[in-house]
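Trainee: all I have is the shape, not the residue letters:
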């Protein structure tokens, strides 16, 4: 019997959530760019940029950070060490914030992730086609070798019919039964 105990259950605080537009030098971040939220040098969350440089939305997916964290939140491209946005959040307090992010000029000047993914997909498709062609050639060669072996074997036996199948028992049939056995049994 337990007397006089009470348990206090603490609920975790809701996260601080962010959404907005990511840009560099007035140019929106390319679709597919990854925005990473970092606190104490540790990745808290990441989100992919959609069209027009938008990351997250007021009614949809957001970039979330633990609101109990006692640290400034910084925003980076691709990794915790990637280019950092000018904007930070010094005091995440369990709210939803529209926060447009400005990254250093030139951050998005290289090939966009979409172009990189397309190049990688093309390379993968090309490799797949090459592999398929190689397998077809190998199968064709195996079939040719098998037919050559069959021809050699049937030529060696001296018993072959027109389609290259061996007459194993020399009685003019391939099943090993003579025609006389078939007639004798009435089949």
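Mentor: Right, received. Where do you want to start? If you're wondering where the values come from, they're calculated on a predicted model, not measured in any experiment.

Trainee: could you use CA atoms for every contact and neighbour count after this?
Mentor: Fine.

Trainee: quick check: longest strand of the protein.
Mentor: strand 16-24 (DSSP state E).

Trainee: if I look at the closest residue to residue 39 other than its chain neighbours, how far off is residue 46?
Mentor: Nearest in space to residue 39, with sequence neighbours left out and distances taken as Cα to Cα, 6 or more residues apart in numbering, is residue 73 at 4.8 Å. Residue 73 sits 13 Å away from residue 46, taking Cα to Cα, to the nearest Å as the criterion.

Trainee: now do the shared contacts for these two.
Mentor: Contact with both residue 73 and residue 46 is made by residues residue 37, according to Cα atoms under 8 Å, 6 or more residues apart in numbering.

Trainee: longest single helix anywhere in the protein?
Mentor: Counting by DSSP state H, the longest helix found in the chain is helix 113-157.

Trainee: next secondary structure after it?
Mentor: Per DSSP states H and E, the first helix or strand lying C-terminal to helix 113-157 is helix 179-185.

Trainee: run a quick neighbour tally on residue 149.
Mentor: 12 (other Cα atoms under 10 Å).

Trainee: and it, how far from residue 141?
Mentor: On the measure of Cα to Cα, residue 149 and residue 141 end up 12 Å apart.

Trainee: for the helix or strand where residue 38 lies, packing partners?
Mentor: Element membership for residue 38, per DSSP H and E: strand 34-39. When contacts are defined as 3 or more Cα pairs under 8 Å, 6 or more residues apart in numbering; DSSP states H and E, strand 34-39 sits against strand 42-48, strand 63-65, strand 73-77.

Trainee: residue 145: which of these is closest?
Mentor: strand 42-48 (53.3 Å; Cα to Cα).

Trainee: quick one: that closest one to strand 34-39, angle?
Mentor: Counting by axes from the mean of the first three to the mean of the last three Cα atoms, to 10 degrees, strand 42-48 lies at 160 degrees to strand 34-39.

Trainee: okay, now the one to match up with it:
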């Protein structure tokens, strides 16, 4: 597999076209470019060109030109869409209740006043709960292979390990483990954002607040 560098604007465009969690960038580009359909057309052209009939030999040129135009059109469409402001797509794909948004409630200055990663982690979760109080219980389904990450009580988390260091999410009835490293906390925030309906682009922004 080859690696290519893309700018932030193009990355945000690709991420905003994700149809489901886990869809790779390669799959997204294949879908946007109609890559599989164009490949199928090209294969059909090559098979036809191999036949000895001279009347048929002229047909692949038309088919090939048609396939080339389709590919060029798909590329042009991606380029035009990539030039559109990414913010419009983010606003449309972000799920919020009422008029408030997680990014309206929290800022880097406020995060800087917190005591370490744990303080920032709890503040971000508290603001997500504030924006999504009705949907927040969905985080209870986020868990590891053999441990709970979230629970409605401290005892439930302690039963899964005495060193989990559970803490209550401020202004909520939910508890979360805090003994994980910063990378794991970022993954947990990404999962929370997804279950609350945020786009992949906004989920990444929420994760980077930590």
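Mentor: Looks like it came in fine. A quick note: this is a predicted structure, and the numbers were derived from the prediction, not measured.

Trainee: quick check: TM-score for this pair?
Mentor: After superposition, the two chains reach a TM-score of 0.20 (TM-score structural alignment, normalised by the length of the first structure), with 63 aligned residues with a Cα RMSD of 5.1 Å.

Trainee: what's the next secondary structure element after the longest helix anywhere in the second structure?
Mentor: For the second structure, the longest helix by residue count, based on DSSP H, is helix 59-82. Counting by DSSP H and E, the next helix or strand C-terminal to helix 59-82 of the second structure is helix 86-93.

Trainee: separation between residue 90 of the second structure and residue 81 of the second structure?
Mentor: 14 Å.

Trainee: who's more crowded, those two?
Mentor: residue 90 (19 against 14).

Trainee: hmm, that one is touching residue 16, no?
Mentor: Yes - with contact defined as Cα atoms under 8 Å, residue 90 of the second structure reaches residue 16; the gap is 7.2 Å.

Trainee: distance of residue 82 of the second structure relative to residue 70 of the second structure?
Mentor: Residue 82 of the second structure is 18 Å from residue 70 of the second structure, by Cα to Cα.

Trainee: and residue 124 of the second structure, by the same measure?
Mentor: 45 Å.

Trainee: between the two, which is the more surrounded one?
Mentor: Using other Cα under 10 Å as the criterion, residue 124 of the second structure and residue 70 rank with residue 124 on top: 25 against 17.

Trainee: what is the helix or strand that one falls within packed up against?
Mentor: Residue 124 of the second structure is part of helix 116-131, with elements assigned from DSSP H and E. Contact partners of helix 116-131 of the second structure among helices and strands, from 3+ Cα pairs under 8 Å, 6+ apart: helix 102-105, helix 108-112, helix 182-195.

Trainee: that one vs helix 182-195, what angle?
Mentor: Going by the same axes, to 10 degrees, helix 116-131 of the second structure makes 10 degrees with helix 182-195.

Trainee: with adjacent residues omitted, what lies nearest to residue 85 of the first structure?
Mentor: Once flanking residues are discounted, residue 85 of the first structure sits nearest to residue 103: 4.3 Å by Cα to Cα, 6+ apart.

Trainee: pretty sure that neighbour is touching residue 75, no?
Mentor: No - between residue 103 of the first structure and residue 75 there is no contact under Cα under 8 Å: 9.0 Å.

Trainee: which residues do these two both contact?
Mentor: 84-85.

Trainee: list the contacts for residue 101 of the first structure?
Mentor: Residue 101 of the first structure neighbours (Cα under 8 Å, 6+ apart): 20-23, 75, 85-87.

Trainee: ok, which pair from the residues you listed is furthest apart?
Mentor: 20 and 86 (13.9 Å).

Trainee: those two: which has the busier surroundings?
Mentor: residue 20 (19 against 13).

Trainee: touching, the more buried one and residue 98? I think so.
Mentor: Yes - between residue 20 of the first structure and residue 98 there is a contact under Cα under 8 Å: 5.3 Å.

Trainee: just the buried residues of the helix or strand harbouring residue 14 of the second structure, please?
Mentor: Assigned by DSSP H and E, residue 14 of the second structure belongs to helix 8-16. Within helix 8-16 of the second structure, the residues that count as buried by 16 or more other Cα atoms under 10 Å are 10, 12-16.

Trainee: swap in stretch 126-143 of the first structure?
Mentor: So for stretch 126-143 of the first structure, nothing qualifies as buried (16+ other Cα under 10 Å).

Trainee: contacts for that stretch, please.
Mentor: Contacts of stretch 126-143 of the first structure (Cα under 8 Å, 6+ apart): none.

Trainee: and for stretch 36-46 of the second structure?
Mentor: With Cα under 8 Å, 6+ apart, stretch 36-46 of the second structure has contacts from 30, 60, 63-64, 67, 70-71.
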